[in-house]
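J.: Here is a sequence with its predicted model. Questions after.
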Amino acid sequence: MSAQEAVAAAFREEWGQVVATLIRVTGDWDLAEECAQDAFAQALDRWPRDGVPRRPGAWLTTTARHRAMDVLRREAVGERKIREAAMLTAPEEPYDDSGVEDDRLRLIFTCCHPALHIEARVALTLRTLAGLTTPEIARAFLVPEATMAQRLVRAKKKIRNAGIPYRVPPAHLLPERTTGVLGVIYLLFNEGYAATSGADLVRRNLCAEAIRLARVLARLMPDEPEALGLLALLLLHDARRDTRVDAAGELVTLEDQDRTAWDRAEVDEGAALLETALRRGRPGPYQIQAAIAACHTTAATAADTDWADIAALYGELVRFVPSAVVRLNRAVAVGMAQGPDAGLALVAELEREDELSGYHLLPATRADLLRRSGRTTEAARAYERALELVENDAERHFLEKRLAECRSA
């Protein structure tokens, strides 16, 4: 591995740790990021000449700390700033009473504090833990760079002004806050796996960053079954990623995907993680969703899929997440297990409630069930409605293709 490759690898693995450590000791998010960037720049300059250090993360953290100390000394105004500079050379003490001393975990929980808007949580997590630049984050979420920059500034300012603590929450708040952290990582993966808008259905960089963060969380919280369940879920979904669109960029449905092209290593790892999580005896929504994904990825062919088991699992998931979207997914599973009419009855209930009136997958699901039952004229009308609502180009092309099939039937 060349020195440049070593720096790139260290950036992927160590950025979050370096930034997290500097935020803890300085309390200054912008200074932490600036000094971390400087440390990596120095690595690019020195490692080709001096060789890659035995512990790249320690070298980068020390270099960044020294840089932060220099900045604080230059900017020192009165005793307060001098004390801040002194902190950088003082022995490190546990920062909170949670029993968890890993700075990355503190940073995840700080980025995902419930006082921050969900979009700010995701953006701040990408910026500080994954090291994505503001333009990269803006492109990922299809917003102007200036908008994303303002979002990040406001989030950091809120953390500072509201006195949001840089810590893992105490034990009695941990279950509630852990759910929020898992939710941010899940949302990040979903946006990468099935983009809500734009030309591409899959954005690989977001999927990769979500899986990386899920690995960090699972490693830092090995006794939390939902952390293991989330990582299992992401891996089982990601295993199918390359088969979800064809060479022309057109969407390929699950039943038509080439199962021999699925990433078997990810499938096996995801299944093993799920088994470990379930042995804890504390089931939760991510474990259930991972079990659903496992039903799909372990079926040799689409015809072998155990839809009755999937429908039952969705019934359990509704108990944990009683959302209309989960109920829509259950309608699909019931329709596959018991016949289209059974699924259509559940879709009709959702239509009467009107909670998903602007969600394109509601009419798309109705259209697919009608198509499967041979009612192509009604299916065509439902596909037309779905096309009025869809924003992603790959999904639009797929719906147009289905509509054409129904019209020519």
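T.: Structure's in. What do you need?
J.: From here on, just use CA atoms for contacts and neighbour counts.
T.: Will do.
J.: and residue 31, what does it touch?
T.: Residues in contact with residue 31 (CA atoms under 8 Å, 6 or more residues apart in numbering) are residue 68.
J.: Tell me the secondary structure at it.
T.: Following DSSP: H, G, I helix; E, B strand; the rest coil, the label given to residue 31 is helix.
J.: Residue 87 is in contact with residue 25, correct?
T.: Yes. Using CA atoms under 8 Å, residue 25 is in contact with residue 87, at 6.5 Å.
J.: Just want to know which of the two has more residues nearby.
T.: Using other CA atoms under 10 Å as the criterion, residue 25 and residue 87 rank with residue 25 on top: 20 against 14.
J.: also this one, for the comparison:
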Amino acid sequence: MSTQRRIEELLREYAPQVLGVLVRRHGQFDACEDAVQESLVAAARQWPTEGIPDNPRSWLLTVAGRSLVDAWRSESARRRREEAVAALEPAVDPEDLGQWVADQDDTLVLLFLCCHPALSASSQLALTLRAVGGLTTSEIAAAFLVPEDTMVRRISRAKQQIKNAGASFELPPPPERAERLDVVLQVLYLIFNEGYTTSSGPTLRRADLTAEAIRLAYLLHRLVPDESEVSGLLALLLLTDARRTARTDADGSIVPLAEQRRELWDTAVIAEGLALVARTLGSGPVGPYQLQAAIAALHDEAPTAEETDWPQILALYEVLTQVAPGPVVTLSRAVAEAMVHGPKAGLAVLGTLDQDERMAHTHRLEAVRAHLLERAGETAAARESYLWAAKMTASVPEQRYLALRAARLLHLEPATDPAD
């Protein structure tokens, strides 16, 4: 692993932990978040030339603390504030404090803080992805399907609203915790998705993000073990992540699900996910994460791609469309429709998304359209959609995959009518 890559992973791992420590001490989320960002910038500049410190977390905590003091300093109160902050410095190395238990984990507390009811749902998601997930503003904008400058303003407003609300750094009481749970689940889902298929960059996935989303899902499951949707989300993440080693070949090229070597899937993780699904379904109201976990389970249980139970998957997507309608669900349902009733049926479902503005910032619609057009024998139209999708994505592996699909179609003879 390159030094730069190692630095990026360390900064992403420790940023939410350092922010949690500062907010727990000082209770000023906006100022603390700014201080942590200053420490990350300093680390990104110094560590490549000076080397990674022996204790990266303590280094970041020290620099962020100093930045916080500088921000508060004034001539009239300089000495009093510096002495107060110095008194709060840890007496022991943070690495000696041991593993936090689930209900005391600073990152989990930070997760609920960012989902404060004073914020709109979209602001809760954006702020948590920034503070807890460690995503950049551009990555968050891609996850929300909005322009980056829109996301910058949204995050700034959210930080100010947290400050104005006077939120304390502690887990909310059970009734309020339940109200915030839906947003917390959606945040973890988005963090995992950005890690599983990155929106930009040279690699298909980011193991640090998927691992952090799964870790937080485990913590949340321990905190509220009887919440069926929490169990459903954890099952979904496990069943999806179990396929990760088969998603690319030796040179990093994407391998579609139907072509993956299933012996590379993690059977132990699949078994854990399947057990969660079995315990969860029917134990309470059926929600979107349980339904998606059930769909993932059907994929993972199939010995071969040909043996996948597509009729059952389509039936689950039809229920999911009623429970949690949205363009991404429609996109997936179109694929299932095509597998059961043919590509023309899938293309008809896709057509309902053509005027949906939320799809204007993602390549997914054109990528799926290209796949279904190819299956329908419409080679020229499929190639055009593949090339258009390749231009729309900032992910290098996806660009390469889509461009290669288009190039392969260029060398095919004109397709005949499938009905002939």
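T.: Looks like it came in fine. Please read all numbers here as calculations on a predicted model, not as lab measurements.
J.: So after superposing, what's the score?
T.: Taking TM-score structural alignment, normalised by the length of structure 1 as the basis, the two superposed chains have a TM-score of 0.71; 347 aligned residues with a CA RMSD of 4.2 Å.
J.: State the number of residues packed around residue 143 of structure 1.
T.: Residue 143 of structure 1, neighbours per other CA under 10 Å, totals 12.
J.: Check the gap between it and residue 197 of structure 1 for me.
T.: From residue 143 of structure 1 across to residue 197 of structure 1, the span is 11 Å (CA to CA, to the nearest Å).
J.: do the same with residue 127 of structure 1
T.: 22 Å.
J.: quick one: which of those two has more around it?
T.: Neighbours per residue, other CA under 10 Å: of residue 127 of structure 1 and residue 197, the larger number sits with residue 127, 19 against 16.
J.: Break down structure 2 into its strands, ranges please.
T.: Ranges of strands in structure 2, per DSSP state E, are 200-201, 394-395.
J.: Looking at the ones you listed, spot the one closest to residue 253 of structure 2.
T.: Nearest to residue 253 of structure 2 among the strands of structure 2 is strand 394-395 (11.8 Å), distances taken as CA to CA.
J.: Can you give me the distance of the residue in structure 1 sticking out farthest from the centre to residue 299 of structure 1?
T.: Going by CA atoms, centre = their mean, the residue of structure 1 most distant from its centre is residue 78, 43.1 Å out. Noted for residue 78 of structure 1: a distance of 68 Å to residue 299 of structure 1, by CA to CA.
J.: now residue 80 of structure 1
T.: Counting by CA to CA, the separation of residue 80 of structure 1 from residue 299 of structure 1 is 63 Å.
J.: between these two, who's got more neighbours?
T.: Each of residue 80 of structure 1 and residue 299 has its neighbours counted (other CA under 10 Å); residue 299 has more, 13 against 10.
J.: can you pull out the helices in the stretch 1-150 of structure 1?
T.: Taking DSSP state H, counting those that start in this stretch to define them, one finds helices in the stretch 1-150 of structure 1 at 3-26, 29-50, 56-74, 78-87, 103-111, 118-125, 134-140, 145-161.
J.: Next: the stretch 301-420 of structure 2.
T.: For the stretch 301-420 of structure 2, the helices defined by DSSP H, counting those that start in this stretch cover 310-323, 327-341, 343-351, 364-375, 379-392, 396-410.
J.: out of those helices, which comes closest to residue 128 of structure 2?
T.: helix 327-341 (21.3 Å).
J.: Correct me if wrong: residue 302 of structure 1 contacts residue 295.
T.: No. Assessed by CA under 8 Å, residue 302 of structure 1 is found out of contact with residue 295, at 10.5 Å.
J.: Who has more neighbours out of the two?
T.: Between residue 302 of structure 1 and residue 295, counted using other CA under 10 Å, residue 295 has the larger neighbour count: 19 against 14.
J.: That one matches what in structure 2?
T.: Under the alignment (TM-score structural alignment), residue 295 of structure 1 pairs with residue 298 in structure 2.
J.: Show where stretch 207-223 of structure 1 falls in structure 2, residue numbers please.
T.: Using TM-score structural alignment, stretch 207-223 of structure 1 lines up with residues 210-226 of structure 2.
J.: Centre-most residue in structure 2?
T.: Mean-position check on structure 2, CA atoms, centre = their mean. Result residue 191 at 1.9 Å.
J.: thinking that one is in contact with residue 208, fair?
T.: No. Look at residue 191 of structure 2 against residue 208 with CA under 8 Å: they stay out of range, at 10.0 Å.
J.: before we move on, back to that, please convert the helices of the stretch 301-420 of structure 2 to CSV, extending it with distance to residue 33 of structure 2 and mean neighbour count.
T.: As requested, those are arranged in CSV below (distance: least, CA to CA, whole Å; neighbours: other CA atoms under 10 Å):
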stretch, distance to residue 33 of structure 2, mean neighbour count
helix 310-323, 36, 18
helix 327-341, 32, 20
helix 343-351, 41, 19
helix 364-375, 33, 22
helix 379-392, 32, 20
helix 396-410, 31, 18
